[in-house]
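In: attaching a predicted model along with its sequence, questions to come.
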Amino acid sequence: MTIDPELDKLYNVRAAIPDHMDIFADWERRAANFSKAVSGMLDLSYGAGERAKLDLYLTENRDAPLHVFIHGGYWQAMDKSQSSFLAKAFLDAGVNVTMLGYDLCPTVTLRELTEEIRQAFVWLWQHAGKHGYDPRKIQISGHSAGGHLVGMLLATDWSSYGLPADVNPIHSAIAISGLFDLTQLVPTSINNKLGLDMDEAKSLSPLFVEPQNICPFLLVVGGDESSGFHQQSDNLKKVWGNRFEQLDRMNAVNCHHLSVVAQLAQKESALFQWATRQLESWRIVL
C-alpha cells in the first residue's frame, strides 16, 4: 500500500524526538540500577512464545494490588526489561508490579500478539493466590502499542478464557499515548512489519469493538505529542465514554511521547496519583 506522508509523520515518534536514543539509554541505566537494588521473579513463562514471559516484583504485603505494565515499541521493538524502573514508585507505595513481555511482529502477527497478552492476563489472574496479590485489584497500564493492548484487554470476554462469568477481572486501566484506530497506521511505514490490511486493522482496533470490562479507565497523552495521538484517545473517549462510569482524559503538560510514560515513575505526577488513588478507593467487585 502507498505510504501516506502526512500520517507517517504524525506517528513517526522517533523523528519527532531527536534525542530519543539518549532517552532510551537513560531508561537502560535506570533499569539496570533498579535491577541491582530490587530482586524480582524474572522471565516467568506464561505462554509458548520465546518472549512470552513476565517479570514479577512483589511487596511484603500479601494481598496487595497488582499493577501490570505493557511496554510500547509499535508491537515490533523494545523489551519488558527496559521499563523495569517504572516499578519502583509502585513498590514503594505497597503495590506489586508485573512487567509483561511478548513476541514481536513480524515473528508473530498482531492478532497472535494480542492473544499472547490475553494469555498473560489469565496467567496473572490464576496465579494470584500462589504469588500473594489480590486478584480483585489488578490494574493494567500500557504505553503506545501497550496502550492499544490495554484497550484490547478491556474488550475481551474473559468467560471464554475460563474466568468466572460473574467477575470483572480488570480493576482499573491506563492507556498512555495509546493507539486505538489501527486503520490510521495501515498506509504508514509502521505497517511494514505488521502487514495489516484495512479489515484486519479494524478488527484489532479498540475503537471499533465493544468494551467488556467496565472499570475506571484513564486515557493520557503527552501535551507535546502530535495531533494523531491526541485524536486516538479523544475518539476512544467519545465512542466508549457512555459505557464507563469513569473514563478520564488527561494531557500531561510538557511531555512528549517518551517522557509521558516516565511519569509513572514520579510519585508526585498526576498520572501516578491517578493510578494509586484508584487502587485505594475503587470498590471491589466480588
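Out: Received the coordinates, thanks.

In: make it CA atoms for all contacts and neighbour counts henceforth
Out: Noted.

In: middle-most residue in the protein, spatially?
Out: Nearest residue to the geometric centre of the chain (C-alpha atoms, centre = their mean): residue 142, 1.4 Å.

In: the structure to be compared is supplied as follows:
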Amino acid sequence: MTEPGDVPEGATREWLDAQYDARALEPDPDATLADWQARSGAMRRDHPPQVITYGDDPRQGVDVYSPAPGHGPAPLVVFVHGGYWQALDKETFGFLAEPFLAAGAVFASLDYRLVPDVAVADVVADVRAGIAELARRAGDLGARATGLGLVGHSAGGHLVAMAMATDWADHGLPADTVGPVVGISGLYDLEPIRRSYLNDVLGMSPDDARRSSPVHHAPTGPGPLMLTCGGDEPGEFERQQRLLATAWPGVPTTILPQSGGTHFDACARLAAPGPVQEATVRMLTGA
C-alpha cells in the first residue's frame, strides 16, 4: 500500500485525472443534481430551516433543520457538502435531513466559501468556524453542545476529517466538541489531488496539500469514525479511506463497503433506507 504523500506507482497525470473525475461514471450528473435540488426545495418549503451565519461572506452560513420538540437536548448532526472545494451549496443537500429529523436529531447543512475565491486552507477554516458557531448556539437550537456528529461527502469528507483533527480550545470550546464522524467518498491525502486536473483551479503547492491533508494530522476527537464509498467508484477513493484508517490507528474506525454505486449514489444513499443510512443515523444520533 502506498504511504501518505505518495501516489500509486506509475500513476500519470492522465490516470489521476480519470480516477478523480467524479462525474465520469454518473449517467447524467446534471439531472441528478437537479433532482437533489428539487427534493431539497420541497424540504425547505415543508420544513423551513433556520439560517445561522458565522462570518460576513454570504456563503458563511448554515441551514438548521429541527425536529419536533422532544425531551432534553437533541443530537446535533452537521453535514458538509462536496464539490471539490469549488462548487455546490448547503441548499442542495436539505433533502438529506429527513432521516436525521426522524431520529430526533437537529440537522445542519453547512456552507463555506469556494476556491478560487479562497484557498483550500480557508475552506478548512470556514468549516471549523461554522462547527464552532453551531456548538456555541446548540442550547438555543435545542441540541447538545458536545459530541457533535459530522458527516461529509467527497470534499466534505475531507473537511469533516480535518474538523476531527482540530484543537477546539483555539475556538474556546472543549476537546469533545466533535464526536462521531462519517466520511463518504472522502479525500484524506491531497497530494494526488494536487497532481491532477483539479489543481488547475485549486492551485495547491506541495506544502499546501500536506498542511490540508488529514493523514498528516493527529486526530483530536475520540471518534468513532466510519468511512465508505460507492462500490463502482474508481479505486483511488477506496485507497484514500484506507490511508486515513491506517494513519489514525487510535481511532475506532469502520470501513463500510457499498454494493455498487457511483460517487453520487454514495451520498444519495443517506436519504434512502439501507446500510449507509442505517449505519450513519445510528452512529451520529444513537438511534
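Out: Here it is on my side, so go on. None of the values given here were measured: they were computed from a predicted structure.

In: work out the TM-score between the chains.
Out: Remark: TM-score between the superposed chains equals 0.92 [TM-score structural alignment, normalised by the length of the first structure]; 274 aligned residues with a C-alpha RMSD of 1.5 Å.

In: quick one: map the residue nearest to the centre of the first structure onto the second structure.
Out: Under the alignment (TM-score structural alignment), residue 142 of the first structure pairs with residue 152 in the second structure.

In: roughly how far does the equivalent of residue 106 of the first structure over in the second structure sit from residue 105 of the second structure?
Out: When the second structure is aligned by TM-score structural alignment, the residue opposite residue 106 of the first structure is residue 116. Going from residue 116 of the second structure to residue 105 of the second structure by C-alpha to C-alpha, to the nearest Å gives 34 Å.

In: the residue nearest to the centre of the first structure: what's its closest spatial neighbour, skipping adjacent residues?
Out: Leaving aside its chain neighbours, residue 142 of the first structure sits nearest to residue 70 (4.4 Å; criterion: C-alpha to C-alpha, 6 or more residues apart in numbering).

In: what about the counterpart of that neighbour in the second structure, neighbour count?
Out: Counting by TM-score structural alignment, residue 70 of the first structure corresponds to residue 80 in the second structure. Using other C-alpha atoms under 10 Å, residue 80 of the second structure has 27 neighbouring residues.

In: with residue 124 of the first structure instead?
Out: Residue 124 of the first structure has 22 neighbouring residues, counting by other C-alpha under 10 Å.

In: which strand or helix spans it?
Out: According to DSSP states H and E, residue 124 of the first structure maps onto helix 110-126.

In: next SSE downstream of that helix?
Out: According to DSSP H and E, the helix or strand after helix 110-126 of the first structure is helix 128-131.

In: the second structure: matching residues for that next one?
Out: Going by TM-score structural alignment, helix 128-131 of the first structure lines up with residues 138-141 of the second structure.

In: outside of the matching stretch, which residues touch it?
Out: Where contact means C-alpha atoms under 8 Å, 6 or more residues apart in numbering, the residues beyond stretch 138-141 of the second structure that reach it are 66, 73, 76, 106, 144, 145.

In: sorry, back to before: the match of residue 70 of the first structure touches residue 157, doesn't it?
Out: Yes. Here residue 80 of the second structure reaches residue 157: they are 7.5 Å apart, a contact under C-alpha atoms under 8 Å.

In: mutual contacts of these two, please.
Out: residue 151.

In: among the contacts of stretch 138-141 of the second structure, who's most crowded?
Out: residue 76 (29 neighbours).

In: still on that earlier bit, is the match of residue 142 of the first structure in a helix, a strand, or coil?
Out: Assigned by DSSP: H, G, I helix; E, B strand; the rest coil, the conformation of residue 152 of the second structure is strand.

In: try the one 4 residues further on
Out: Counting by three-state DSSP, the backbone at residue 156 of the second structure sits in helix.

In: give me every residue that touches it.
Out: So residue 156 of the second structure contacts 79, 80, 81, 82, 183, 186 (C-alpha under 8 Å, 6+ apart).

In: picking up where we left off before, mean per-residue distance, the helix holding residue 124 of the first structure versus the second structure.
Out: Average distance, helix 110-126 of the first structure versus aligned residues of the second structure after superposition (mean C-alpha distance after the TM-score superposition for the first structure): 0.7 Å.

In: now for that helix, which elements pack on it?
Out: Applying 3 or more C-alpha pairs under 8 Å, 6 or more residues apart in numbering; DSSP states H and E, one finds that helix 110-126 of the first structure contacts helix 145-154.

In: for the helix it packs on, list every residue counted as buried.
Out: 145, 146, 147, 148, 149, 150, 151, 152, 153, 154 (16 or more other C-alpha atoms under 10 Å).

In: quick one on the thing from earlier: looking at the contacts of stretch 138-141 of the second structure, which are in strands?
Out: 76, 106 (DSSP state E).

In: tabulate the contacts of stretch 138-141 of the second structure (CSV), appending distance to residue 198 of the second structure.
Out: Formatted as CSV, those follow (distance: C-alpha to C-alpha, whole Å):
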residue, distance to residue 198 of the second structure
66, 36
73, 41
76, 32
106, 34
144, 37
145, 36
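
In: how about the contacts of stretch 138-141 of the second structure, which pair is most distant?
Out: Comparing all pairs in the contacts of stretch 138-141 of the second structure by C-alpha to C-alpha, the longest separation belongs to 66 and 145, at 14.7 Å.

In: and the gap between the match of residue 106 of the first structure and residue 155 of the second structure?
Out: Counting by C-alpha to C-alpha, the gap from residue 116 of the second structure to residue 155 of the second structure is 15 Å.

In: returning to that earlier point: could you look up the SS state of the match of residue 106 of the first structure?
Out: Using three-state DSSP, the structure places residue 116 of the second structure in coil.

In: and it, what does it touch?
Out: So residue 116 of the second structure contacts 86, 201, 202 (C-alpha under 8 Å, 6+ apart).

In: if we go to the first structure, which of those are intact?
Out: Retained in the first structure by both residues aligned by TM-score structural alignment, their matches' C-alpha atoms under 8 Å are the following of these: 86, 201, 202.

In: could I get the residues you listed in JSON lines, plus columns for secondary structure?
Out: Below are those laid out as JSON lines (three-state DSSP):
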{"residue": "86", "secondary structure": "coil"}
{"residue": "201", "secondary structure": "helix"}
{"residue": "202", "secondary structure": "helix"}
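
In: put the buried members of those residues into a ChimeraX selection.
Out: In ChimeraX, this line selects whichever of these come out buried by 16+ other C-alpha under 10 Å:
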select :86,202
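
In: got a markdown table for the kept ones among the contacts of residue 116 of the second structure, with distance to residue 233 of the second structure too?
Out: Converted to a markdown table, those look like this (distance: C-alpha to C-alpha, whole Å):
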| residue | distance to residue 233 of the second structure |
| --- | --- |
| 86 | 20 |
| 201 | 23 |
| 202 | 22 |
